[in-house]
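Visitor: No letters, just coordinates:
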């Protein structure tokens, strides 16, 4: 049985779209959100504002996680 060329073409396009949607898109969004989280954490708790390194790191980690999760939800990816 021979499939028409247009069906094969549509299958290839569909597989390509599925790969993009479930693999490439989430990966690029996570990278973008990671960068936004880092920028937000450093901006929220600047080095000069909090001299205690442990406390600053704890605050930056908390702010990073919050911004990262917010960004993921905004882009339609939840963990």
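Guide: That came through fine. On a predicted model such as this, the values are computed, not experimentally measured, just so you know.
Visitor: Every contact and neighbour count from this point should use C-alpha atoms.
Guide: Fine.
Visitor: The longest helix along the chain - contacts with which helices or strands?
Guide: Using DSSP state H, we find that the single longest helix of the chain is helix 53-74. Packing contacts for helix 53-74, counted by 3 or more Cα pairs under 8 Å, 6 or more residues apart in numbering; DSSP states H and E, involve helix 25-44.
Visitor: Would you mark the buried spots in the helix it packs on?
Guide: Buried residues in helix 25-44, counted by 16 or more other Cα atoms under 10 Å: 26, 29, 30, 33, 34, 37, 38, 40, 41, 42.
Visitor: structure B:
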């Protein structure tokens, strides 16, 4: 993720979010067939969603845009 986003703090946040989502999926009894790939792809998709919702720069991490947090499942 660090190579993709270029900012260590943002990369760490994205990976933490991906692991949190993975944990939720595993708790529901639906483990992904390729967990490592699933976590990486989830982190990447989270970054894309964050970027689409209004982040103009990844060099200055900002709070998540409201449009991103409002679409998340509880």
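Guide: Arrived safely. Everything quoted here is computed from the prediction, not taken from an experiment.
Visitor: Once they're superposed, tell me the TM-score.
Guide: The TM-score (TM-score structural alignment, normalised by the length of structure 2) is 0.46; 48 aligned residues with a Cα RMSD of 3.1 Å.
Visitor: re the thing from before, can you tell me which of the buried residues of helix 25-44 of structure 1 comes closest to residue 10 of structure 1?
Guide: Compare each of the buried residues of helix 25-44 of structure 1 with residue 10 of structure 1 using Cα to Cα and the shortest gap goes to residue 26, at 23.3 Å.
Visitor: Between which two of the buried residues of helix 25-44 of structure 1 is the distance greatest?
Guide: 26 and 42 (24.3 Å).
Visitor: Which SSE is immediately downstream of the longest helix along structure 2?
Guide: Assignment by DSSP H gives helix 8-27 as the longest helix of structure 2. Following helix 8-27 of structure 2 in sequence order, the next helix or strand is helix 35-52 (DSSP states H and E).
Visitor: how many degrees apart are that next one and helix 8-27 in direction?
Guide: If you take axes from the mean of the first three to the mean of the last three Cα atoms, to 10 degrees, helix 35-52 of structure 2 sits at 120 degrees to helix 8-27.
Visitor: Any buried residues in helix 35-52 of structure 2, and which?
Guide: Of all the residues in helix 35-52 of structure 2, those buried under the rule 16+ other Cα under 10 Å are 38, 39, 40, 42, 43, 44, 46, 47, 49, 50, 51.
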